[in-house]
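Visitor: Quick one: sequence and predicted model below, then my questions.
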Amino acid sequence: MGTFQIEGGHSLKGEIHPQGAKNEALQILCCVLLTPEEVIIENIPDIVDVNKLIGILGNLGVKIQKLGKGKYAFRADDINLKYLESELFKKEGSSLRGSIMIVGPLLARFGKGYIPRPGGDKIGRRRLDTHFEGFIKLGAKFRYNKEERFYGVEAPNGLKGTYMLLDQASVTGTANIVMAAVLAKGKTTVYNAACEPYLQQLCKMLNAMGAKISGIGSNLLVIEGVDYLGGCKHRVLPDMIEIGSWIGLAAMTQSELTIKDVSWNDLGIIPDTFRKLGIKVKKKGDDIYIPKQKEYEIQSDMDGSIITIADAPWPGFTPDLLSIVLVVCTQAKGSVLIHQKMFESRLFFVDKLIDMGAKIILCDPHRATVIGHNFKSALKPTTMVSPDIRAGISLLIAALSANGTSIIHNIEQIDRGYENIDERLRAIGAKITRLD
């Protein structure tokens, strides 16, 4: 189990480049299974979860060539479907939640797809019903082995387009269904579809491969099935979650940072949400500039009430940044209610912040009230364990703001989502050491 040793309380300064988006990469990597032709993808982040998925694709028989930093060529012209029934796949697939998205492409192109119950963050129950209900509506037959916790879908006669209203706007569920529908016979209409920028990127990539998808960016997608998809080139967007993390880091450490090439048009309400906390988020071309601030004051609602920051499907505020916002509020001037609607265990990491001296009231599994210190009282260093990716980076930001030396164990969780984070932080002045 890896460990970070952090000497906090130091102001940082410089430029930082966001990595490619983890959540987009996991989707578009699965796209390569839809064609026997070469697909070239740029700006793929070098992180544990993405590398695991690339490994699974390799074991499936996909030919993979690394062309440079973050740039790969994939060719799925000789797929080994027997790997799906192997013990190795059961082990590898169950360790990565993103592996669920290989099922749609395999079902569309080969008529069958299997997946062990996937793992991922321990942030509460994350149902897969939306994925498989969508496949069933497209004509697939579903089976689940309870003893082995193994899912399977088969459509030996192919898939047929249909109308479906999703029970929830699941991002991965929408992605999986869209990838299955592009090769189905006829028209598929998906209502209550997710419309995150990463899902938009997936649809644009599929269209570049020859798919016919309309309604991109809305919650109503129409997919005209085609017989064949070809190769393409695609570039992954910068990671909006990492961009939000760096905004929070700058505020908590009272630092001056420039976040480069952020793709402003794809950030939605993220900049304005941090501005509500009193953080100066300035647009400079396609960069974000965060000036050094001695304090930042949380806004109130128009009637003077304490504001609530809550997650919601896009274009609402992404749930992956609520942990960052919560940490940032511990040193803000004012109070805020954090409402995490989507995952019932994601706020449980606040006990570690309370140990550091933060004033947080955990109302229930979904809501926490934060009373900011306004830097009148610094957080105290401590030893802690990272429970998941987003809580892990939040605790790391807290440790970098605390006066003294903190220890964070289980940093493999952070490595799952953040590329070479210790090296990149040291480049802007952070005192952080990786202990193996």
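Guide: Sure thing, it's come through.

Visitor: Going by C-alpha atoms from here, please, whenever you check contacts or count neighbours.
Guide: Will do.

Visitor: what about K91, is that helix, strand or coil?
Guide: helix (DSSP: H, G, I helix; E, B strand; the rest coil).

Visitor: Tell me how many other residues surround it.
Guide: 12 (other C-alpha atoms under 10 Å).

Visitor: same question, D49
Guide: 25.

Visitor: The residue lying closest to V103 once chain neighbours are set aside: how many residues sit nearby?
Guide: Excluding its sequence neighbours, the residue lying closest to V103 (C-alpha to C-alpha, 6 or more residues apart in numbering) is G113, at 4.8 Å. Close neighbours of G113, defined as other C-alpha under 10 Å, add up to 22.

Visitor: Also L67?
Guide: 12.

Visitor: D351: helix or strand, and which one exactly?
Guide: D351 belongs to helix 350-355 when elements are defined using DSSP states H and E.

Visitor: Check the gap between the residue nearest to V103 and K187 for me.
Guide: In this view, G113 and K187 are 22 Å apart by C-alpha to C-alpha, to the nearest Å.

Visitor: cool, and E38?
Guide: Separation of E38 from K187 (C-alpha to C-alpha): 27 Å.

Visitor: Presented hereafter is structure B, for comparison with structure A:
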Amino acid sequence: MTLQRKAYRASILHSIADPKDVGLENSYEFFEDGMIVVEHGHIIDIGSASDVLARHPKPLQVTTYKDKLITSGFIDTHIHYPQTGMIASYGEQLLDWLENYTFPEERRFKNPVYAHKVAKLFLDELASNGTTTALVFGTVHKESVDVFFEEAEKRNLRMIAGKVLMDRNAPDYLTDTPESGYQASKALIEKWHNRGRLLYAVTPRFAPTSTPEQLATVGKLLEEYPDVYMHTHLSENKKEIEWVLDLFPERESYLDVYDHYGLLHKRSVFAHGIHLSDCECQRLADTESAIAFCPTSNLFLGSGLFKLNKLEEHGVRVGMGTDVGAGTSFSILQTMSEAYKIMQLQQEKLHPLKSLYLATLGGAKSLHLEDKIGNLAVGKEADFVVLDLHATQLMRFRMKQATTLEEKLFVLMSLGDDRTVCETYIFGNKAYDTQGEQHKRLVS
């Protein structure tokens, strides 16, 4: 008989609250010799191994890990699956980068065979980097979103995605119309939203590529389907902001463009938000909208330094995003490292426990999914990652010098990458392991 109840034993660390609200010492749980128990895709127990074993009668199938750390699966609050093939494209800032690299690559996604190939690679990369949930841009092609959801459904992933809406200031081969974009989005919502663990995001690319008429249809979709997400870009680049204000001279700010059309609500997530006024920050907080902090992308495109403390002072929800392909890595660990540097450049600190929060529970709260994912609390969906603290020779040597949990976590986020991810579990089932990946490479 196959046992439904399985246990995993290692050091366990997960966020239970935002450090800014409860202090660092009350923001996490750590068990040096810990155990989680999983049944029917959910966490049913967590604690010290001795306590958990005493609570569960045999037989209990236990997987034990040495020199490993179990934590909640990472949550990427902003990423583009069609940009997988043009990651690490040299030498442009945002607007030129879109024209020269992004749009030509996205054209290829009209072909569902190509879209399927990239969707598989993209989801494989997420798993190998320990990312279990992501908020994902598709392309303007309805086919690209169908293919993405089909592949995500096969893997039982909790994913949020949407068709891009663009009806101006983009190549003809990538534009829709307000009506066609509305109808295609409506059909995708009806087909995929709340199907299994999948969710839909209405996805205007950004204000410059949508007419007022199209932005009005986005607002209409959010009224008709109040529990879907809205996912777009905001105040990433200063030239972008100037362009928006030229296109919408009647509006007071970039954010006010979206606000005017009813695009700010509980499940709105805006990528970047680097150059925001106090009024814009407060409006985001008032509407429970969230910002995705995308440090590797912001550095790669020279966009600016994200002001985390300013946004949090206003009460804005913030999650972590890789923003592949402007972001240069699928790894949330590497993203955490770059976030630390962005704060350092502003003479501000980013504690490793705060980074862990942003990459897990903070991302879940940004998506209003903290009742389902974001940590390893009893009742949560069993999306978790097993991290190898000795993944490289340097990490092994450095960890021997680390004397505190905080120091070990900082080493992990400073030196860690996909090599650090030993196993990734999705809804209680193993979705990735390094041994399987090594075998696949040898066979191929």
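Guide: Nice, I can see it. Remember, predicted model here, so these are calculated numbers, not experimental data.

Visitor: Could I get the TM-score for this pair?
Guide: Here the superposed chains carry a TM-score of 0.32, computed using TM-score structural alignment, normalised by the length of the first structure; 234 aligned residues with a C-alpha RMSD of 7.2 Å.

Visitor: Tell me which stretches of the first structure form helices.
Guide: Under the criterion DSSP state H, the first structure contains helices at 22-31, 48-59, 87-94, 103-110, 129-137, 171-181, 197-208, 240-252, 270-276, 322-329, 350-355, 389-401, 412-415, 421-426.

Visitor: export the ones you listed to JSON lines and tack on distance to T433 of the first structure?
Guide: Converted to JSON lines, the helices of the first structure look like this (distance: least, C-alpha to C-alpha, whole Å):
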{"stretch": "helix 22-31", "distance to T433 of the first structure": "24"}
{"stretch": "helix 48-59", "distance to T433 of the first structure": "19"}
{"stretch": "helix 87-94", "distance to T433 of the first structure": "30"}
{"stretch": "helix 103-110", "distance to T433 of the first structure": "39"}
{"stretch": "helix 129-137", "distance to T433 of the first structure": "41"}
{"stretch": "helix 171-181", "distance to T433 of the first structure": "35"}
{"stretch": "helix 197-208", "distance to T433 of the first structure": "33"}
{"stretch": "helix 240-252", "distance to T433 of the first structure": "17"}
{"stretch": "helix 270-276", "distance to T433 of the first structure": "29"}
{"stretch": "helix 322-329", "distance to T433 of the first structure": "22"}
{"stretch": "helix 350-355", "distance to T433 of the first structure": "20"}
{"stretch": "helix 389-401", "distance to T433 of the first structure": "12"}
{"stretch": "helix 412-415", "distance to T433 of the first structure": "14"}
{"stretch": "helix 421-426", "distance to T433 of the first structure": "7"}
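
Visitor: of the ones you listed, which approaches K13 of the first structure most closely?
Guide: helix 240-252 (8.6 Å; C-alpha to C-alpha).

Visitor: Kindly calculate the angle that the closest one makes with helix 389-401.
Guide: Inter-element angle recorded for helix 240-252 of the first structure and helix 389-401: 20 degrees (by axes from the mean of the first three to the mean of the last three C-alpha atoms, to 10 degrees).

Visitor: Now do helix 240-252 of the first structure: which elements does it pack against?
Guide: For helix 240-252 of the first structure, the elements it packs on are strand 256-259, strand 287-290, helix 322-329, helix 389-401, judged by 3 or more C-alpha pairs under 8 Å, 6 or more residues apart in numbering; DSSP states H and E.

Visitor: ok, 10 Å please
Guide: Here helix 240-252 of the first structure touches strand 13-16, helix 22-31, strand 256-259, helix 270-276, strand 287-290, helix 322-329, helix 389-401, going by 3 or more C-alpha pairs under 10 Å, 6 or more residues apart in numbering; DSSP states H and E.

Visitor: For these, give me CSV that also has distance to F74 of the first structure and mean neighbour count.
Guide: Output for those, formatted as CSV (distance: least, C-alpha to C-alpha, whole Å; neighbours: other C-alpha atoms under 10 Å):
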stretch, distance to F74 of the first structure, mean neighbour count
strand 13-16, 29, 17
helix 22-31, 9, 24
strand 256-259, 30, 22
helix 270-276, 33, 18
strand 287-290, 31, 21
helix 322-329, 35, 25
helix 389-401, 28, 26
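
Visitor: Which secondary structure elements does the top helix by length along the second structure sit against?
Guide: Criterion DSSP H: the longest helix present in the second structure is helix 112-128. If contacts are counted by 3+ C-alpha pairs under 10 Å, 6+ apart, helix 112-128 of the second structure sits against strand 74-80, strand 131-137, helix 142-154, strand 421-426, strand 429-433.
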